[in-house]
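Peer 1: I'd like to go over a predicted model; first the sequence, then the structure.
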Amino acid sequence: MPDSLRITAAETDPQLLTLPWSTRLEDWPAQHIVKLPKGISRHIVRFSELSGQVIAVKETTAEMAQREYDMLGALAKLDVPCVRRVAVIAGRHTPQGAPLPAALVTAHLKFSMPYRALFTHSLRPDTATRLVDALALLLVRLHNVGFYWGDVSLSNTLFRRDAGAFAAYLVDAETGELHEDGLSDGQRDHDLDLARTNIAGEILDLAASGRVEGVDPVAVADGIVSAYRGLWSAIHDEQTFSVSEVWRITERVRHLNELGFDIDEMSIETEASGTRVSIQPKVVDAGHHTRRLIRLTGLDVEENQARRLLNDLDEFRLRAGRSEEEEELAAHEWLTQVFEPVVRAIPFELRGKLEPAEVYHQVLEHRWFLQEQREASVPLAEVLTSYIRDVLSHRRDEATIMGPLTETLTAPIGTRSPEVDWRDLV
C-alpha cells in the first residue's frame, strides 16, 4: 500500500485499508465485488463489502470526491434524504507508481432500488407516477434547504418502498450547490426543467429497449412539474381570508401535516380595518409523521409508513379507551401488544423480504382485503397467517437482492442472488 494513500473519513474503519486501492476500480477482483443492480453513471461504480455493510465506490477526481463528500455531510445535517458518506480515498497509485483516480465511498441504502431495476420487464404507468411523485417531494425538500441539484434525474436517485408509494433518496451530489440564503425562482425552475428533460429521456430510453407499455414519456416527465408546483405552493404561498374564517389557520396547518411537513413558525398579519387576515408559513420541515412516530415508539420509518402506523396506533388508542393525554401510554401498549408481535411472527427465513414497517403496512392492507371479501371482521392472527402463507412467502427477497445483509439473513455478503422477475417487486 503506497505511503501517499490519503483517507478522509468521518469514522475510522481499519478495513478500508484492506480493499484493493492500488487496482483500477473496473479491474477489482470478484472477491471484492458485491452483485447489486445499479443505475447509469458517468463514472465507474462498484459495490463492495466493508465491516458487514455494503458500500458503493465511485472513481472521480480528488477535488470532486472531496466536494461531494462534504456536500453529503452538509445535507445529512439538514436531515435531507441522501446516501450516507463513508470516506474519500485519494493518492491512489498502481504497484508500478502510475496515478489512479480518487474514490468516493458511500454506504449503500438498504432495501433501495435504482429506477431501472424496477423496469427490467415493463414500466407500469402507476409505478412511473409514484416514482415521479417521490422525486418531486425530494426536490421540494432539497430546494427548501437551499440546495440546487444541477442534475436532477431518476438515475441519480434511489427509491425505497413507503406504504404503497416510494421514498426518494439523493445519490449523486457532485453538481450540487448549497445556498444559505435560499434559491431564486430561476434556480428552482432550472432544476425543474432539468428534471423534466432528464426523466423524459430516461423513459424514452426504456421505451427503446421495449420496457414501456402504455406510458407517455412526456406526460410522465410533465408530472414532476405539476407535483412539485403543487407541493411548493402548499408550503410557501400566502393565504388571505376574512377575520370570521380564522379556522383556516388550523386547516392550513393540518393540510401541511397531512403532506408530511411541520411548521416551526407562522407569520400572521391583519389589515388595519380588521376585516382580513393573511398567513404564511415561515420555516417548514418535512417528516411530520416520522418524527411523531419516533417520539412515541422509537420506530424510524419512511413518512407514509409512519402515517399508516400512526393511524393504526390512534385506532388502537380509541379501542383501548385511552384519552389523548394518555397517547404515550397507548403507544407503548400498541408497540408491545400489536406491532412487535406481528413482526416477531414472521418466520425467520422470510424476514429479509421486506422491512418490518412495510410488512406491517401490508398486513393491514391484507386485513382490509379479507374483511371486504368476507364482509366481516377478521382476527389479526388469522390475517397474519393468511398474509404469510398467501402473500409474503411468494415475494422475492428484497434484502438479498437490493441491499446489504441484515441480521435476518444467513447468506454471506457477495453471494450472487438468483435471477429475479422485477415485476414481483413493483
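Peer 2: Noted; the coordinates are in hand.

Peer 1: when you work out contacts or count neighbours from here on, use the C-alpha atoms and nothing else.
Peer 2: Will do.

Peer 1: what is the burial count for Glu213?
Peer 2: Neighbours of Glu213 under the rule other C-alpha atoms under 10 Å: 12.

Peer 1: please compare the first structure with the one that follows:
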Amino acid sequence: MTSSHGLTALHLRQGHPDFLDLPWHLPLGDWNPKVCSRLVEVPRGLSRHTVVFVSYGTDIYALKELPVPVGQREYDVLRGLEDRRLPAVTAVGFARMRVPGEPKDETGVLLTQYLPSSLPYRVLFMNKGLERYRERLLDAMASLLVRLHLGGFYWGDCSLSNVLFRRDAGELQAYAVDAETSELHAKLSDGQRNLDLMIMEENVTGGLADLAAMVELPHTLDVYETARSIRQRYERLWSETHKEISISARESYRIHERIRALNELGFSVSEVDLVASGDGSQLRMRTIVTDREYHRHQLHNLTGLVAEERQAALILNEIREVKATLTRELNRSVPLSVAAFRWMDDRFRPTMSQLERELGPAIDEAELYCQVLEHKWFLSERAKKDVGLKVAVKGYVALRREQPALALLRSASAPLPTVVTEASVSTEAAMDTPSEEAEDEEADTAASQVPVPVPSGGGAR
C-alpha cells in the first residue's frame, strides 16, 4: 500500500498548516486514530465522497476525496465564492494522491476549513435541544439561495445535505458546503434561477423523506410541502430586493425609506437607479442590492467585531441604546462611533472577560454575548424592569454551570456539541455587588421563581 499510494502534489493557501504529517500513503477511507492522531469527529451531513476531519490546534479541516478535475473545479468555485463574499465554506488547498486504478492513477483531495459552531440539518432534527431552530431552517435556506443568486452563483445541487447552519442570535444562517456542480456568472438568468429552485425542491423533499423514515418530523414541516414553502419564501425575498417603485420629484424621501427598508432586512444597497417614466412627472426607482450583510459591515466598521448578520443587528441595537443614554446625559448629540467605543469599554469587554474567567474561552464571542442579552430580556420580563447587564451575566453563568458546556464553548479536542434547552435559575447564582446589592437581590429572586429556557441564541422575538 505504501509503495503504490502517496502524495504527488499539494497546493495550499497561506495561513494554514502544511498537512505533511498526515498519512497520505493511505486512501482517506483507511485513515483511523492509529495512523492519524489528528482525526476528530464533528457533526456531519451525508456525502457521496469519503470525508475526514483533522484538527490543528483550535482549527478543524475537512478533507474530501474526489476525482482530480472535479476537485480542482470545486476548489476554484469556492475561491470565487470567497472573493464575492458569499456564504460558503473556505477552501484552503487541493492535493493529488497516487491511487492505482483511478483515472491517470490519481485522485484529488479538497481541503476546506470547518465552519465553527455549525450544524448539519440532521443534527437539528435528531438533537432534542434544537427544536426551536427547525422552522427557521426554511428562512435560512431561502435567504442563502437569494444571496447566492444575487452573487451570480448557480448551485446545480442545492440540498439540505449540502448546507451547514450556524446559530445567529436565535435564527439560523446557512452556508453552502458542496460546489461540485456549481458555476459562477456575472449574473444569473431567470432560467438558471428557476432550474436551481426546481433542483432544490426535489432534493429537499428527498432529504426530508429519508429523514422521516428515521425520526418523527414536526407537523409544521411536511415532507412534500416544506420545499415548496422554501421556494415561496425565496420568491418573496427575491421580489423585495428587485422591486421597482414609482416616485414623484417631490418624494425624494421615499428613496431613503426604500434603502432603509432593505437595510432592515440586512441587505446592503450599492446603487440606486432613477429613470423617468411616462410624461416625466414620475420616476422609476430601482435599487442595486449587493449582499445581506449590512449590519455585519456596520458593526465591523464601528467596533472591528466579526459577527453574523442577526448578531450584529442585535448588538447595534444595544449600541444605539448607549448612544441615546449618552445624548441624554451630555445634553448633546453623540455620534454612533463614540457610543460604540463606550459600549466596547463599558459592556462588551468586561462581559467577555468575566465569562471567560467563569466559563472558559468562547468559540463565538458575538453569539455568546447575544445569549447573555436574551437572558437579560428573560430576567427583565420576570422582574418587570430592566435588571441590567451585570445581573444578567451572573444569572447566565449560574445556568451554564448547572449544565454541560454548550457547543459554543467547546474545545478543539471535544468538537461534538451537547445542547440543552431548559433549567431553572438558581438563587445561589448571583453574588451581590456592593453598589447594586438590593437591585441584584430583587432581580435574582424574580428570576428564580420561574424556569427560564437556556438561550441558544439571542433576542429574536
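Peer 2: Sure thing, it's come through. The model shown is predicted, which means the values in this text are computed figures rather than measured ones.

Peer 1: ok, residues contacting whichever helix in the first structure runs longest?
Peer 2: As assigned by DSSP state H, the longest helix anywhere in the first structure is helix 185-208. Contacts to helix 185-208 of the first structure, defined as C-alpha atoms under 8 Å, 6 or more residues apart in numbering, come from residues 119, 143, 148-154, 212-213, 217-218, 220-222, 224-225.

Peer 1: buried subset of the residues you listed?
Peer 2: Restricting the contacts of helix 185-208 of the first structure to buried positions leaves 119, 143, 148-154, 212, 217, 220-222, 224-225, with burial counted as 16 or more other C-alpha atoms under 10 Å.

Peer 1: show me those that map onto helices.
Peer 2: 143, 217, 220-222, 224-225.

Peer 1: list just the nearest of the buried ones among the contacts of helix 185-208 of the first structure to Asp424 of the first structure.
Peer 2: Each of these was scored against Asp424 of the first structure by C-alpha to C-alpha, and Phe119 proved nearest at 10.7 Å.

Peer 1: that closest one maps to what in the second structure?
Peer 2: For Phe119 of the first structure, the aligned position in the second structure is Phe125, judged by TM-score structural alignment.

Peer 1: and Asn311 of the first structure, by the same measure?
Peer 2: By TM-score structural alignment, Asn311 of the first structure lines up with Asn317.

Peer 1: what do you get for Asp285 of the first structure?
Peer 2: Match for Asp285 of the first structure (TM-score structural alignment): Asp291.

Peer 1: if I look at the residue of the second structure positioned farthest from its centre, how far off is Ile245 of the second structure?
Peer 2: Largest separation from the mean C-alpha position in the second structure: Asp279, at 47.3 Å (C-alpha atoms, centre = their mean). According to C-alpha to C-alpha, to the nearest Å, Asp279 of the second structure and Ile245 of the second structure sit 16 Å apart.

Peer 1: now do Gly151 of the second structure
Peer 2: Using C-alpha to C-alpha, Gly151 of the second structure is found at 23 Å from Ile245 of the second structure.

Peer 1: same question for Gly360 of the second structure.
Peer 2: Relative to Ile245 of the second structure, and taking C-alpha to C-alpha, Gly360 of the second structure is found at 51 Å.

Peer 1: then Ala227 of the second structure?
Peer 2: 30 Å.

Peer 1: for Leu208 of the second structure, same thing?
Peer 2: On the measure of C-alpha to C-alpha, Leu208 of the second structure and Ile245 of the second structure end up 39 Å apart.

Peer 1: Glu251 of the second structure now?
Peer 2: Glu251 of the second structure sits at a distance of 11 Å from Ile245 of the second structure (criterion: C-alpha to C-alpha).

Peer 1: pick out whichever of those two has more residues nearby.
Peer 2: More crowded of Glu251 of the second structure and Ile245, by other C-alpha under 10 Å: Ile245, with 15 against 12.
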